[in-house]
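**Student:** Give the three-dimensional model of this entry:
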Amino acid sequence: MSRIGKRPITVPPKVQVTLDNSKVVVKGPKGELSRELPVYVTVSQDGEILTVTRRDDSRISRQMHGLFRTLVANMVEGVSKGFERRLEIQGVGYRAQVQGRNLILNMGYSHQVQIAPPEGVQFAVENNTNVIVSGYDKEVVGNTAAKIRSVRPPEPYKGKGIRYAGEVVRRKAGKTGKSGKK
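**Tutor:** A predicted model of the protein is given here:
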């Protein structure tokens, strides 16, 4: 049995979980999320505990078991605590700012790059170089952070660009100068 799939999910007191036939709806202080379940898994609630079980031991059922347990656990955690991704901007003249709800990036292009947040996502900027993407849906927060990073990914020679906090960029050696006399 899946080690991840058999772990129970504890529901915090502020969160409501509604189970329909093949749909899970989670409401909390941060927002509301819903997800359709495949026929391979079922979710049952016993008080404050959610358990995900699979239909049989076929390969696809085993795969979906751990996946949907994690997805439901992320839904519960998202509407209660929320998620955030941190990005660091490195490079001379590279900076970010929040204008209204939008994120404005100056990344060395001839124009500013403006990114509008999707529903349920907020931007914050610290010291003009640290961007915080936060929200209650882990998938949307991660995709938005990846979209921001794709504006100027870190390059391997000088390390300039936008990177995730804690990301290690492998550096390459540049050209070597002319050597020796003739």
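
**Student:** going forward, measure contacts and count neighbours with C-alpha atoms only.
**Tutor:** OK.

**Student:** residue ranges of the helices in the protein, please?
**Tutor:** Along the chain, counting by DSSP state H, helices occupy 59-80, 138-149.

**Student:** I'd like those laid out as a markdown table, including distance to residue 20 and mean neighbour count.
**Tutor:** Listed next are the helices of the chain as a markdown table, based on distance: least, Cα to Cα, whole Å; neighbours: other Cα atoms under 10 Å:
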| stretch | distance to residue 20 | mean neighbour count |
| --- | --- | --- |
| helix 59-80 | 14 | 20 |
| helix 138-149 | 23 | 18 |
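
**Student:** OK, contacts around residue 10?
**Tutor:** Contacts for residue 10 (Cα atoms under 8 Å, 6 or more residues apart in numbering) come out as 48-50.

**Student:** are any of the residues you listed buried, and which?
**Tutor:** Buried by 16 or more other Cα atoms under 10 Å: residue 50, out of the contacts of residue 10.

**Student:** thinking again about what came up before, looking at the helices of the chain, which is closest to residue 163?
**Tutor:** Closest to residue 163 of those, according to Cα to Cα: helix 138-149, at 6.3 Å.

**Student:** Tell me how many other residues surround residue 89.
**Tutor:** 25 (other Cα atoms under 10 Å).

**Student:** one more, for comparison:
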Amino acid sequence: MSRIGKLPVAIPAGVKVAVDGNTVKVEGPKGKLEKTFNAAASFVVEDNEIKVSPADSTRFANSMYGTARSIVANMVQGVVEGYSKDLEINGVGFGANLKGKVLNLKLGFSHDIDYEVPEGVTITMDGSTKLKVSGIDKHMVGQAAASIKKFAPAEPYKGKGVRIVGEHVIRKEGKSV
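**Tutor:** Purely as a prediction, here's the structure:
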């Protein structure tokens, strides 16, 4: 049995949760989220709490209801507080520009990279080398940050590239003569 799955998810004031079969809809001050889960987990809303339990006693249901509970908790936190990731771009001549919903990245290639910002995610810039990816869906924010980072991950010799703030990049020693 999952220790995480057993814990109920508290519903803060100002948040509405509706369960329709395996679909959970969460609405709060920052927006609305909806997710359809596998039939292995069942959801019950009572006393300002969401309780998740396995739908049956199969091994798959026991392994999935903890994950479903974590996703529902992230949905509730997202509509109340939101999520964000900070990115920094390091390197001579490296930078970014935001033009509407298109992020133009200069990452040392012969051409610029245009990244179209997905729906539900906002990117703000502080200068040309600091980005803030934010939104209410934890998965979408993380995916957008990872997609931007994937264009030029920080390399180990000079540290040039895109990294998430706080991420440790293992540095290597250069050539020794």
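
**Student:** Could I get the helices of the first structure in JSON lines, plus columns for distance to residue 110 of the first structure?
**Tutor:** Converted to JSON lines, the helices of the first structure look like this (distance: least, Cα to Cα, whole Å):
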{"stretch": "helix 59-80", "distance to residue 110 of the first structure": "38"}
{"stretch": "helix 138-149", "distance to residue 110 of the first structure": "17"}
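
**Student:** From the contacts of residue 10 of the first structure, which land in strands?
**Tutor:** 49-50 (DSSP state E).

**Student:** and of the contacts of residue 10 of the first structure, the nearest to residue 42 of the first structure?
**Tutor:** Closest to residue 42 of the first structure, out of all of the contacts of residue 10 of the first structure and judged by Cα to Cα, is residue 50, at 10.3 Å.

**Student:** Would you agree the closest one is in contact with residue 7?
**Tutor:** No - counting by Cα atoms under 8 Å, residue 7 is not a contact partner of residue 50 of the first structure; they are 9.2 Å apart.

**Student:** shared neighbours of these two, which are they?
**Tutor:** Joint contacts of residue 50 of the first structure and residue 7 (Cα under 8 Å, 6+ apart) do not exist.

**Student:** Would you mind measuring from residue 6 of the first structure to residue 151 of the first structure?
**Tutor:** 40 Å (Cα to Cα, to the nearest Å).

**Student:** My error: substitute residue 36 of the first structure in the last question.
**Tutor:** Taken as Cα to Cα, the span from residue 36 of the first structure to residue 151 of the first structure is 33 Å.

**Student:** ok, residues contacting the strand ranked longest in the second structure?
**Tutor:** Longest strand in the second structure, counting residues (DSSP E): strand 83-90. Outside strand 83-90 of the second structure, the residues that touch it by Cα under 8 Å, 6+ apart are 95, 129-138, 141-142, 145, 154, 159-165.

**Student:** Out of the residues you listed, which sit inside strands?
**Tutor:** Those of the contacts of strand 83-90 of the second structure lying in strands (DSSP E): 95, 130-135, 161-164.

**Student:** Of those residues, which is the most crowded?
**Tutor:** Result: residue 162 is most packed of those (other Cα under 10 Å), 26 neighbours.

**Student:** hmm, back to that, more neighbours, residue 36 and residue 151 of the first structure?
**Tutor:** Higher neighbour count among residue 36 of the first structure and residue 151: residue 151, with 15 against 12, using other Cα under 10 Å.

**Student:** and the more buried one, what does it touch?
**Tutor:** The contact partners of residue 151 of the first structure, taken as Cα under 8 Å, 6+ apart, are 107, 113, 162.

**Student:** mind checking the end-to-end distance for stretch 121-130 of the first structure?
**Tutor:** 16 Å.

**Student:** Spatially central residue in the first structure, please.
**Tutor:** residue 142 (2.4 Å; Cα atoms, centre = their mean).

**Student:** Name the nearest residue to it, ignoring sequence neighbours.
**Tutor:** Spatial nearest neighbour of residue 142 of the first structure, excluding adjacent residues (Cα to Cα, 6 or more residues apart in numbering): residue 85 at 6.9 Å.

**Student:** With residue 32 of the first structure instead?
**Tutor:** Spatial nearest neighbour of residue 32 of the first structure, excluding adjacent residues (Cα to Cα, 6+ apart): residue 26 at 5.7 Å.

**Student:** Also residue 154 of the first structure?
**Tutor:** Of all residues not flanking residue 154 of the first structure in the chain, residue 161 sits nearest, at 4.1 Å (Cα to Cα, 6+ apart).

**Student:** With residue 33 of the first structure instead?
**Tutor:** Per Cα to Cα, 6+ apart, closest to residue 33 of the first structure is residue 26, 5.3 Å.

**Student:** residue contacts, the one you found?
**Tutor:** Residue 26 of the first structure touches 15-18, 32-34, 75-76, 79, counting by Cα under 8 Å, 6+ apart.
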